[in-house]
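Peer 1: Following is a predicted model, sequence given first.
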Amino acid sequence: MADRDIDAVGLLCPLPVLKARKALLEMPVGAVLRLVASDPAAVIDVPHFCAEAGHEFLSLDDTGDVQTYLIKRG
């Protein structure tokens, strides 16, 4: 269950990651963000961002047109 949702469908790199970054900064440590994106590059960018920023990449659900990412604030 996510504590916050971000809809980044239709946005291209780097906007999905930037929106996730901004949202995570406003969330307490341990909170979970659900990011929904359609940018094909996000499959690479989101896990990389998590590793670099110290957040935990929980999961990726790829339904074809959109991907849903769960990220735990580190």
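Peer 2: The structure has been received and is ready for your questions.
Peer 1: alpha carbons only for contacts and neighbour counts from here, please
Peer 2: Fine.
Peer 1: hey, where'd the strands end up in the chain?
Peer 2: 4-8, 32-37, 56-62, 67-72 (DSSP state E).
Peer 1: and here's the other structure:
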Amino acid sequence: MADRTLDASGLRCPMPLLKTKLELNSMTPGEELVVVATDTGSLRDIPAWLALSAHTLVSQSESNGEYRFVIKCGG
């Protein structure tokens, strides 16, 4: 179970990514964040940014136009 959930539904690019960054900045390493977004740009932006960060993409899924990312906060 995640430590926090960020609902970015209805927000357009780049807001889901920006809000994800802000949320992760306020978290402790090892905590998990679930991000829910509806903007298709999130599918590209969030994993690409995570690959360059200290954070880890645990999983991602899509269902009925809703994108869900589970992220482990890095140090």
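Peer 2: Yep, it's here. Quick caveat, the model's predicted, so the values are computed rather than measured.
Peer 1: Please state their TM-score.
Peer 2: The TM-score (TM-score structural alignment, normalised by the length of the first structure) is 0.95; 74 aligned residues with a C-alpha RMSD of 0.7 Å.
Peer 1: re earlier: let me know which of the strands of the first structure is tucked in deepest.
Peer 2: Mean neighbour count, computed with mean count of other C-alpha atoms under 10 Å, is highest for strand 32-37 among the strands of the first structure, reaching a mean of 23.
Peer 1: burial count for residue 29 of the second structure?
Peer 2: Look at residue 29 of the second structure: counted by other C-alpha atoms under 10 Å, it has 14 neighbours.
Peer 1: just checking, it touches residue 73?
Peer 2: Yes: under the criterion of C-alpha atoms under 8 Å, residue 29 of the second structure makes contact with residue 73 at 4.8 Å.
Peer 1: what's the distance between the residue at the greatest distance from the centre of the second structure and residue 31 of the second structure?
Peer 2: Largest separation from the mean C-alpha position in the second structure: residue 64, at 17.7 Å (C-alpha atoms, centre = their mean). Residue 64 of the second structure sits at a distance of 27 Å from residue 31 of the second structure (criterion: C-alpha to C-alpha, to the nearest Å).
Peer 1: on that earlier part again, in TSV, list the strands of the first structure along with distance to residue 14 of the first structure.
Peer 2: Output for the strands of the first structure, formatted as TSV (distance: least, C-alpha to C-alpha, whole Å):
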stretch	distance to residue 14 of the first structure
strand 4-8	11
strand 32-37	11
strand 56-62	18
strand 67-72	15
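Peer 1: Now for the nearest residue to residue 61 of the second structure once chain neighbours are set aside: which residues touch it?
Peer 2: In space, residue 61 of the second structure comes closest to residue 68 once its chain neighbours are excluded; the distance is 5.2 Å by C-alpha to C-alpha, 6 or more residues apart in numbering. Residue 68 of the second structure makes contact with 34, 35, 36, 37, 60, 61, 62, according to C-alpha atoms under 8 Å, 6 or more residues apart in numbering.
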